[in-house]
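Student: Have a look at this fold, sequence not included:
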């Protein structure tokens, strides 16, 4: 066996022969830097090693510049390697500015745009993956970087001259965790990462690819800053695994439906790039690629790295490829063996190694870079053209055609035929109707798209409206502020309101955040069950966050200034001068931060149970009473300024009944490996300064829970599903001996004999359980009077309604709220509520002291998304306060905190936590 030094010498000699540039040494190869060559079976480099290699390459190569784009959730540096020719790197800011001018398309005519496109360089983003257990991309990028920095063939040199490539890593923390976990065992055959102890992004794990329009995680903010506020790449390539069964890789184009808000040029170019990728694989004899119907991926949802790009006029690419460090086999799937338009070149069963995957990835990366090189000028001009199209649409009357409007049009008139021509129509030909109906139905004046949205301080929760505007700004949207009063839409607005005009390049994203999604009806076959979307279908952010806005259908003129950066929450103030204490409205989510600070300091805030009027200010139930003290005064003074709250100083304690609050001991229930909604909930609790302790089954099984907790919080998915909630897939827990000792306390499965018994004792003895989403199953486990409303009996067992009868796969519905009850404090009478295949409830016949806090009323509930059978929700309960013995079961049956987006319904959760522990 050769020594390491001899191998290294041979590698360096080969590099010198391969890289004959005058005066420049070859960059260090991966084989010479890492413990083993990346791509070797049973080996994964971690992020620390990857980071070290990036720094080495940056020192050695004049084709690369290394940029720090921000910190991760765990404090690591998120690096981006900018790769191009030395000449391009010397003029990097010049080319970045060209990319920005063309993408923004502002004050730029076609001739200027063509000149800039001729001069500029195509910019593309190629990342090393989001999902840390999809390990091949991070290992593959090491090889891709080295080859792009070392090869001197004519194609590589052309690519470097024409293209600026942004090689980035989306999830450094996850790469470190997964690689270290995999490599921890000395026996290579025992290595695995199926049993990670926790989520591979500090809070949200796999959902780090669902945060793009909300931008709450630091990694997402770093990525969006590069994509939509700094570099404006024309292509965004986000790599994933694993590929379709019996194949190697899914490559675009995607299946329908695509979202009707973005420019059609995006879809045309997406097809072009995808075809170039397939073609290059085929030309190299690399079989097993599939597209469209080969996998479920679509382009509807805005929340993913590659899909948010469509709403910013960039081509978003996703590939899903097989492989990993542990060798595997390509199985035989008969359905994949016959060539078709979606599966052009089948692959036979065979052994598969990590390097096989990396070879495919190199080809795919190369195809994308080559496409950008050959189409450099057209890519640059087309991103201008799409931006200019958006500006033009936002500057005049424009109508977006939606599925609902098309249905209305189709039902507007009978088929019109001349003579007997109808008999010659081909089968399944489109139905023809009177062309005059086009304008009447599809271009009705009142259905015009807005030219602007105006957000004023007159909000139930103004700090949340500011958070919404900041989410837009983080996505590169221009937000303006009125410097003086102006009129629009027949209304006069004061100085200080915010305006979001649609006459800007990122109009598709703006419309998608303010307007309802109207998802097409997508069936498996005509008359068949609905075809499940790839992700949720309705997510209008303004609705989820409860933000009030005015839609302005005509032009807006006034003295406006562009907001230069993120907006600070406007400072609140103390009103009045009374010395007995303060009253603070319950309307703003930030009031919970104040409450938690008061409780942490050992003070005694309380909730008023009835409305009151203080110094001319109406206070609704839930207003927070803070008795006067020196410490309270300091906390109030600092918090109202920071949090945008107003506190009314009063002369006397209000004479209404109150609910006394106390420091609440929250046990947030999680499982080994981490539950994603639990992670989102954990992040949310930290943002609003709720104290909590993470709890696992072993602790629950011990009983005596009241000693440590006032409230047990079960997020959606924390309790295994069953019956009316569907059946969750069985979780395979690792052998205890295979798990390091610090993680063994996380192991264990929920059982009715031990776990449920301990929880029931806790609740009946005075504790509270807060159950979100599928954890509403506690309504049955604790034998309450609530029964699941959306259920049927199948083979003698309770099951969810079938999808042809009832199907709401992630949409926004309108719900009613009783805001005189503690769980409803601070909420409006009606609220937009996110609903994702959830369960609602009806009361069993007979007497009951269950309080319905939020429910669905009527048959027309859909606000955004897709709903089949929504009428079945009428009269059913979504949020309930259920006494159980001396304690409470607080059921939040819908996903009121889903992905930390629906700020408009957070109060249900926050109220439940404080009320659950209240006196």
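Tutor: Alright, I've got the coordinates. Please read all numbers here as calculations on a predicted model, not as lab measurements. Numbers count the residues shown, from 1 in each chain.

Student: From now on I want contacts and neighbour counts done on CA atoms only, so please keep to that.
Tutor: Fine.

Student: Spit out the contact partners of the residue most central in space within the chain.
Tutor: Taking CA atoms, centre = their mean as the criterion, residue 210 is the residue nearest the geometric centre of the chain, at 2.2 Å. Taking CA atoms under 8 Å, 6 or more residues apart in numbering as the contact definition, residue 210 lies against 303, 304, 305, 899.

Student: Could you rank the residues you listed by neighbour count and give me the top one?
Tutor: Compared across the contacts of residue 210, residue 305 has the highest neighbour count, 26 neighbours, by other CA atoms under 10 Å.

Student: okay, pairing it with this:
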């Protein structure tokens, strides 16, 4: 497939002249509206050094009828000790949209706590009146199969790129949501040649605050505790929660489980912005992402040219303005596809990202940028950092606003100078994605029909479909060189616009260079993590296989056999995690469970299957209906054999323990339990110290958190005053998902004693991942040792083999293989003495051959180390997972290890 023809040289030269003219024309030189003198004076006052301000943002025009942020929220942006609540941010954008035809608001959904999620669109009035036409242009370029090259050229000539900017995904990064309000006003009202060029050539869209629930909670916390902070050393930290479930990991939600990520993805797939720009806060003074190694090789090479093109232009312009500390490279890499803004690069658009220096609030304070010399220094001169940050600096939120807004306007300047190049690249990347699926294997992925648990197949399919990937179901048996697959098998062909993304998500990750480090996980293969069979297809004939397109996949449950009044309904443990949903949904119905597999009437009933007496007609009817609704499999049995070993499937009273300082991994477990309908209490140090745990609970789950036993026990270091987390009349967003008079100090040794007493009195304690240092370190599993790998060991989230040693243990009900893929959780290296080896339920074979996807450097260090142990203590038990069987809504294949522990809590013997 040929590319678009090269543009005539004179046309490109003309564009370059426009760019140069725009670049060197002082932004404030204009015969337009008068400037706000109060704004200019205050901005100079709030900016701590003259070189931290640029001519792009040192002024603000006053336009009659168009409100500035101050007109609505009462202060200019960047005022010290001022942060804006989300309601007021929305109020400003609504006032702006009501005042000018250059601004429109698009509703995209609701947050978990019911706040409106919006996208703000800004352009010239003509563009805004015809916004739907421009959306349709981009949709046509996003799917090149529906346009000829000639038609594409016509579309590009009429289209405008959408440049989408997102702020406030991480609630502790407070400056960008403030900055966007001023940027929106400037884009809508300012009449400099640069701003007119941007409005005329680009549609700018904004996500004002990606996580509004977290924004309001953090602003509450700021005014309650941080507004008087003087420096880094007296920080009062942040609130224990941002959003409902996760904090920082809302930028790692690869399967789009959260309400805010789902809403933004839905908008993206409808509007197809060629550029998506996520603004964060961390390193000094402004880092602009350039897609450094390791790079995902599946993404288009055009992308890897676009990234430094923008970053280098931004560095150049910042140097022109004399602004130090703008740099690129040497921070975030381009390996993992799971960051939220990477929905752009995953869908043939350009992903962009900044990190702007911030103080975690709105206070001006002295900062030590450089705490030491060395390769990790961010204040040294490098080829990618020609004008480095200062080693010490007095930093303000207005500095943050100046840097972020100057850089964004510079990026928009480049986009406005080359709008057709941006559109051509977007179209070409889409074409290349389709062509790649026809040129090189694998040409498709097949998920065979007839797998033991088709609900996990449906999960994979629906995650792919949610991301716009086309999925089909084979209309007939597939006979390919790679094998024969039954009718109804799932086929994901790669000759489609998002075929590259399908490969990224479904292939096994081969990390390109073991000497490199990466910012997040190195492995995420969906088939391995969900224990779903996925087959890569090298036979090109698969592209011609007839399939029926799938929208959303729903698995219908199946009940076989004939009901008999004296019989039983056996709900089979075929590996589906939805078995736990059925048990909790039907909590009022007595059930038994098969302790071991048995055969009845020629039907094999697996260990862990649930048994309901048919004699209770209503109970049997409701169970059968739930089986069908949940996609489970059940069989009517005339009788349960007399020699069948069963036990009561009692429902436990479950508590999930969380520290106040490490709620994120706990949040992922809460999310899973909520999705599967498992009832639980969320408890903190206050409830543990209170005692009487065994009278209230049967199981206490301690999700991965804290990273050491000591940190789990003692948690947040006490501050100069108590840090209460309670809802008050003034701070209505605090006290959500738990309350405390002081979140510092941890459960302490008093809490350890109570947890030990809970187990000794017959309770089940389950620890996962990083929390599993706690039982060995504090004597709950005296003969189990927990250590850490060597400094040379490096394993950021690969998928590795685990060997099940005790297949009969209830934790492994529904698992039918001796070895299973598990995600390496950076948990403890466990060691059990030889005489207690019977307590080891699962172990890591270790070695390079056991690494299934991603990178593990030093894989021999985990050889034959326990992955799960079950240790008796008094009348109860402690189950210690070195793995994390409930990670980020990803490793659904491991979820049942936790769910089985809950369902069979009192039958571990």
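Tutor: That came in fine, so what should we check first? Since the structure is predicted, the reported quantities are computational estimates derived from the model, not experimental observations.

Student: The residue nearest to the centre of the first structure maps to what in the second structure?
Tutor: In the second structure, the residue matched to residue 210 of the first structure (TM-score structural alignment) is residue 252.

Student: residue ranges for the strands of the stretch 701-850 of the first structure, please.
Tutor: Under the criterion DSSP state E, counting those that start in this stretch, strands of the stretch 701-850 of the first structure are mapped to 711-714, 768-772, 786-788, 791-794, 797-800, 809-817, 830-836, 841-843.

Student: list the helices and strands the fifth one packs on?
Tutor: It refers to strand 797-800 of the first structure. In this structure, strand 797-800 of the first structure makes packing contacts with strand 791-794, judged by 3 or more CA pairs under 8 Å, 6 or more residues apart in numbering; DSSP states H and E.

Student: Likewise for the last one?
Tutor: Under the contact criterion of 3+ CA pairs under 8 Å, 6+ apart, strand 841-843 of the first structure touches strand 786-788, strand 877-884.

Student: For the last one, grab the matching residue range in the second structure.
Tutor: This means strand 877-884 of the first structure. Aligning strand 877-884 of the first structure against the second structure (TM-score structural alignment) gives residues 866-873.

Student: Give the aligned equivalent of residue 464 of the second structure in the first structure.
Tutor: For residue 464 of the second structure, the equivalent position in the first structure is taken to be residue 472, counting by TM-score structural alignment.

Student: doesn't its match fall inside a strand?
Tutor: No: under DSSP: H, G, I helix; E, B strand; the rest coil, residue 472 of the first structure falls outside any strand and is assigned helix.

Student: Could you report the neighbour count for it?
Tutor: As a burial measure, residue 472 of the first structure scores 23 neighbours (other CA under 10 Å).

Student: Contact partners for it?
Tutor: Applying CA under 8 Å, 6+ apart to residue 472 of the first structure gives the contacts 213, 478, 479, 510.

Student: Looking at these, which are in helices?
Tutor: Counted as lying in helices by DSSP state H, out of the contacts of residue 472 of the first structure, are residue 510.

Student: any chance of the contacts of residue 472 of the first structure in JSON lines, plus neighbour count and distance to residue 876 of the first structure?
Tutor: Formatted as JSON lines, the entries for these read as follows, by neighbours: other CA atoms under 10 Å; distance: CA to CA, whole Å:
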{"residue": "213", "neighbour count": "26", "distance to residue 876 of the first structure": "31"}
{"residue": "478", "neighbour count": "23", "distance to residue 876 of the first structure": "41"}
{"residue": "479", "neighbour count": "22", "distance to residue 876 of the first structure": "40"}
{"residue": "510", "neighbour count": "25", "distance to residue 876 of the first structure": "34"}
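
Student: Can you point out the buried residues in stretch 114-127 of the first structure?
Tutor: Of the residues in stretch 114-127 of the first structure, those scored as buried under the neighbour-count criterion (16 or more other CA atoms under 10 Å) are 114, 116, 117, 120, 121, 122, 123, 124, 125, 126, 127.

Student: Just the ones of the residues you listed in strands?
Tutor: Counting by DSSP state E, the members of those that fall within strands are 122, 123, 124, 125, 126, 127.

Student: hang on, the earlier thing: I'd like the contacts of residue 210 of the first structure as TSV, with secondary structure appended.
Tutor: Formatted as TSV, the entries for the contacts of residue 210 of the first structure read as follows, by three-state DSSP:
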residue	secondary structure
303	coil
304	coil
305	helix
899	helix
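
Student: and the counterpart of residue 821 of the second structure in the first structure, how many neighbours?
Tutor: Alignment note (TM-score structural alignment): residue 821 of the second structure maps to residue 832 of the first structure. Around residue 832 of the first structure sit 25 other residues, with neighbours defined as other CA under 10 Å.

Student: thinking residue 832 of the first structure is in contact with residue 816, fair?
Tutor: No: counting by CA atoms under 8 Å, no contact exists between residue 832 of the first structure and residue 816, whose distance comes to 9.0 Å.

Student: Could you tell me which residues make contact with the closest residue in space to the match of residue 821 of the second structure that isn't next to it in sequence?
Tutor: Counting by CA to CA, 6 or more residues apart in numbering, residue 832 of the first structure lies nearest to residue 814, which is 4.8 Å off, once chain neighbours are set aside. Residues counted as contacts of residue 814 of the first structure (CA under 8 Å, 6+ apart) are 830, 831, 832, 833, 856, 861, 862, 863.
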